[in-house]
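K.L.:
Sequence first, then the predicted structure, then my questions.
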Amino acid sequence: MAQSMYVHIPFCTQICHYCDFNKFFIQNQPVDEYIEALGKEMSLYDLDNKEMKTVFIGGGTPTALDAFQMERLLTSIHDHIRLGKGYEFTIEANPGDLTKDKLAVMKEAGVNRLSLGVQTFNEQLLKKIGRAHNVDDVYRTVSLAREAGFENISIDLIYSLPGQTIDDLKETIDRALEFELPHFSAYSLIIEPKTVFYIMLNKGKLSLPSEDTEASMYEYVMDRMERAGYHQYEISNFGKPGYESKHNLVYWNNEEYYGFGAGAHGYLDGIRYHNHGPLKKYMNAIGNGEKPIIEQINVSMRERMEEEMFLGLRKTDGVSLEGFKRHFGVDMNEVFGEVITNLTQKELLVISEGKIKLTRQGKLIGNEVFQDFLL
């Protein structure tokens, strides 16, 4: 039974060159009507004050909302659910967007975790990737958040950016660590279709680090975070003990969750679903009293087993042999024995403490490893 929910806010004050998430430039958009539609969508799921262990508001840019809109959004969420003991309530934020008023509204509503999209501490790279904030905004935002009483703050970083060098990355990591925050994420840049960078790449106007440089950057991130006392609990995530992202672990543990908003994905009762992305289609469906779902997939037993492996292997803790058998009623080796043997011989996987885990080399080519688990 799902005890987690994702809420999508698709509005941005600026469109980043690498972003392929469902988003719209906020000017002249029906923001207030959208917030109202979100509440109506939640009503269609008969949540009835259901207890949630994790809530995650992402985007887009949730903090593009003003304080009044943010309050309406958070009130609407509380109208439908209650927060369980030890809950985690995260909002994604852009440095520079957060004000004292917005932070006070969030704190009052029980938000207890902020995820800041910093990406890099290099001013030139920030401009090159289309970010709206500057480095000073990061310092001001972290200071404001701490003054408002937020302790659980995470910073997102991206490496392998156009023109980025290892030295650039080292400086970014050093400056990020100076904050002594409890959590960091570091993702390699992926060029997605329909983005500015995708168009530039196809025109030969985008210079990216080589694959070897990207691998060296990732290894540096892993080693530097470990030296600083952060546990790499997932391929791209590092935290102090007790500060791992509970919501993201829902995804990696292949658990079910509600997804609300335009373009949101959810997973309920063995069915993965995807909402309409265009605002008009999303809001028309809500206006007709219908769930705004454009696609539903009944996940077969085989697909669930595949997901258990390629999602679970993202975690440093790996996938439990006993847990797999308990969950599916079949031994993991009966289903994936040949794949596991092959990847173990290549030293990309290791079996340790009753769990299948990626080796360091496996982490470097994780996506290739995951592909092998698609039957």
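P.N.:
Happy to help now that I have it. Model, not experiment: these values are computed from the prediction. Residues are numbered from 1 along each chain as shown.

K.L.:
CA atoms for contacts and neighbours, from now on please.
P.N.:
OK.

K.L.:
For stretch 144-159, buried residues please.
P.N.:
Buried residues in stretch 144-159, defined by neighbour count with 16 or more other C-alpha atoms under 10 Å: 144-145, 148, 150, 152-159.

K.L.:
Widest-spaced pair of those residues?
P.N.:
148 and 159 (30.0 Å; C-alpha to C-alpha).

K.L.:
For the stretch 251-375 of the chain, which segments are assigned as strands?
P.N.:
All strands of the stretch 251-375 of the chain, identified by DSSP state E, counting those that start in this stretch, fall at 258-260, 265-268, 271-275, 293-298, 319-320, 349-352, 355-358.

K.L.:
In addition, the following structure is provided for comparison:
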Amino acid sequence: MSSILSSEQLTTVKKEAASLNKPTSAYIHIPFCRRRCYYCDFAISVVGDKLSGENSGTISQYVEELCKEIQATPKLGASLNTVFFGGGTPSLLSVKQLNRILEVVDKQFGIASDAEISMEIDPRTFDLIQLQGYRNAGVNRISLGVQAFQDELLKISGRSHTVADIFAAVELIGQVAFPSFSIDLISGLPYQTLQQWQESLEKVVEIAPTHVSVYDLIVEPVTAFARQYQPGVKPLPSDEMTVQMYKLAQQILTNAGYEHYEISNYAQSGHQCRHNRVYWENLPYYGFGMGAASYVEGKRFTRPRTRQEYYKWVESGCQIDSEELSANDILLETLMLGLRLAEGLDLSTLLQQFGAETLNEIWTCLQPYYQQGWVEILDEEYSGLQPVMVHQQLCAGSINAAATQTKPTGCTSLTCDPLDELNNLPTSGRLKLTDPEGFLFSNTILAALFEQLETNNNKRRMR
């Protein structure tokens, strides 16, 4: 990608990135599933309905290779604050296998005493003894892959559980003292109605997990769904129906006391997913296992997506063959990830990292979306993180003034249009998308923003 920032700004961003170059989080991929769901394009390995844990040589071999990778990875920072077992279906691990992995991780990196240790689990893949074993091993946050509360939708999606299995799983979870419990749902499934979606949301509220993830179906290439369905065409919901589903989830879950803290995630107070925030805040993290991604020392790397290729990679020394991200990549990723959070991006941090010129270019592109009510500025200096709407707040402290160390000037009239005055972003506060409209149109906003930044850069190069 061509440079959006000046050479001086590039150096600043590199230094900022280096200061955050010590990962304290780890993602561990457990790729095994009973079957492949029809919407899934993840790196998984199907083991069928009978094999799991130590009665599967396939899983046992994988655990050993995984531990080799962990042991071959140097510790770069402090002890781990978050560990996330994703998949796949991590609950196909035996308690002994989970303990082995965690012991290797702790020996290699250290796990903080207050670390969040998350584990994805699926209905019908565990019993009470297993859950108790996971908890005793240190798991303190579980995420149950529910997806829907209608048997017909589960079957259409290729899920291996029923609604009865969901409630049986919830009953078992209730008998084990997990501090945090999340449920995953998917909207936009084939033949799914708005009434069914409302029913699923209401059942989640009745169960009252501490966290809810709501994902809109994406029809990925090379999946069973991609061979059957076309986005926006029946039996998939229309774009209008998809919007209704998103807004309904936002309404029902926030009314039930959940904070909508990220585009797809809701949490009770104190139960945001600490591990996923590492991604959204564009911080470094280790990644282990088949197909797992990592972000370490400024490099993003994805491991081989098949078991045999992954094993070869481990046995050959776990070489990370990727280039360090450019400062421009860091800028675009910071915008793309940070604007997913309800709190958005800190303006003073952006100014320090990327400079006044870049931020004013960002704001020039975002102003039409601000006028549509999709983008918002919260001013912490003047109104305790309230929307910037009062004229004096808008005029105070522009980025240009900060860059030139001069006092900002502006109209003193209280009757002029604040949108006309907000030509530059304030030097403090937060830049964010509104909920739900800004979140709904986040892809549109980001695509326009990235295109405009590139266009501006190309114009500079032609001068």
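P.N.:
Thanks, I have the structure now. Being a predicted model, the structure only gives us computed values, none of them experimental.

K.L.:
TM-score for these two?
P.N.:
Both chains were compared after superposition, and using TM-score structural alignment, normalised by the length of the first structure their TM-score is 0.94; 373 aligned residues with a C-alpha RMSD of 2.1 Å.

K.L.:
is it fair to say residue 232 of the first structure lies in a helix?
P.N.:
No. Counting by DSSP: H, G, I helix; E, B strand; the rest coil, one finds residue 232 of the first structure to be strand, located in no helix.

K.L.:
what about it, how many residues close to it?
P.N.:
Close neighbours of residue 232 of the first structure, defined as other C-alpha atoms under 10 Å, add up to 22.

K.L.:
quick one: contacts for it?
P.N.:
If a contact means C-alpha atoms under 8 Å, 6 or more residues apart in numbering, then residue 232 of the first structure has 222, 225-226, 238-239, 316 as its contacts.

K.L.:
List the residues that contact residue 194 of the second structure.
P.N.:
Residues near residue 194 of the second structure by C-alpha under 8 Å, 6+ apart: 241, 244-245.

K.L.:
so who does residue 101 of the second structure touch?
P.N.:
Residues near residue 101 of the second structure by C-alpha under 8 Å, 6+ apart: 63, 67.

K.L.:
Could you find the counterpart of it in the first structure?
P.N.:
Matched by TM-score structural alignment, residue 101 of the second structure corresponds to residue 73 in the first structure.

K.L.:
What is the burial count for residue 170 of the second structure?
P.N.:
Close neighbours of residue 170 of the second structure, defined as other C-alpha under 10 Å, add up to 16.

K.L.:
Residue 228 of the first structure too?
P.N.:
In terms of burial, residue 228 of the first structure registers 12 neighbours under the definition other C-alpha under 10 Å.

K.L.:
Same question for the one 3 residues further on.
P.N.:
Neighbour count for residue 231 of the first structure, taken as other C-alpha under 10 Å: 19.

K.L.:
Would you mind finding the match for it in the second structure?
P.N.:
Residue correspondence to the second structure (TM-score structural alignment): residue 231 of the first structure is matched to residue 259.

K.L.:
what do you get for residue 17 of the first structure?
P.N.:
Under the pairing rule here (TM-score structural alignment), the equivalent of residue 17 of the first structure within the second structure is residue 38.

K.L.:
Let me know whether its match touches residue 228 as I believe.
P.N.:
No. With contact defined as C-alpha atoms under 8 Å, residue 38 of the second structure does not count as touching residue 228 (9.8 Å).

K.L.:
Just want to know which of these two has more residues nearby.
P.N.:
Neighbours were counted for residue 38 of the second structure and for residue 228 using other C-alpha under 10 Å; residue 38 has more, 20 against 11.

K.L.:
What about the closest residue to the more buried one other than its chain neighbours, how many residues nearby?
P.N.:
Spatial nearest neighbour of residue 38 of the second structure, chain neighbours left out: residue 224 (4.8 Å); criterion: C-alpha to C-alpha, 6 or more residues apart in numbering. Close neighbours of residue 224 of the second structure, defined as other C-alpha under 10 Å, add up to 18.

K.L.:
Next one: the counterpart of residue 224 of the second structure in the first structure from residue 206 of the first structure, what distance?
P.N.:
With TM-score structural alignment defining the correspondence, residue 224 of the second structure maps onto residue 196 in the first structure. Between residue 196 of the first structure and residue 206 of the first structure the distance, using C-alpha to C-alpha, to the nearest Å, works out to 10 Å.

K.L.:
Which neighbours do the two have in common?
P.N.:
Shared contacts of residue 196 of the first structure and residue 206, defined by C-alpha under 8 Å, 6+ apart, are not found at any residue.

K.L.:
re earlier: among the contacts of residue 232 of the first structure, which lie within strands?
P.N.:
Filtering the contacts of residue 232 of the first structure for membership in strands, criterion DSSP state E, returns 238-239.

K.L.:
Once you drop chain neighbours, what's closest to the residue mapped onto residue 111 of the first structure from the second structure?
P.N.:
The equivalent of residue 111 of the first structure in the second structure is residue 139 (alignment by TM-score structural alignment). Nearest in space to residue 139 of the second structure, with sequence neighbours left out and distances taken as C-alpha to C-alpha, 6+ apart, is residue 117 at 4.9 Å.

K.L.:
Pull the contacting residues for the equivalent of the one you found over in the first structure.
P.N.:
Residue 117 of the second structure is assigned residue 89 in the first structure as its aligned equivalent, the criterion being TM-score structural alignment. Counting by C-alpha under 8 Å, 6+ apart, residue 89 of the first structure makes contact with 54-56, 110-113.

K.L.:
any idea which of those residues is closest to residue 137 of the first structure?
P.N.:
Closest to residue 137 of the first structure out of the contacts of residue 89 of the first structure is residue 113 (18.6 Å), distances taken as C-alpha to C-alpha.

K.L.:
For the residue lying closest to residue 374 of the second structure once chain neighbours are set aside, grab the count of nearby residues.
P.N.:
Taking C-alpha to C-alpha, 6+ apart as the measure, residue 374 of the second structure lies nearest to residue 438, with 4.0 Å between them; neighbours along the chain are not counted. By the criterion of other C-alpha under 10 Å, residue 438 of the second structure has 24 neighbours.

K.L.:
try residue 419 of the second structure
P.N.:
Other residues lying near residue 419 of the second structure total 13 when counted by other C-alpha under 10 Å.

K.L.:
now residue 451 of the second structure
P.N.:
Neighbours of residue 451 of the second structure under the rule other C-alpha under 10 Å: 12.

K.L.:
which SS state does it fall under?
P.N.:
Classified using three-state DSSP, residue 451 of the second structure is helix.

K.L.:
how close does it get to residue 155 of the second structure?
P.N.:
Taking C-alpha to C-alpha as the measure, residue 451 of the second structure falls 41 Å from residue 155 of the second structure.

K.L.:
Ok, residue 197 of the second structure next?
P.N.:
When C-alpha to C-alpha is applied, the distance between residue 197 of the second structure and residue 155 of the second structure equals 16 Å.

K.L.:
quick one, which of the two is more surrounded?
P.N.:
More neighbours surround residue 197 than the other of residue 197 of the second structure and residue 155, with 23 against 14 (other C-alpha under 10 Å).
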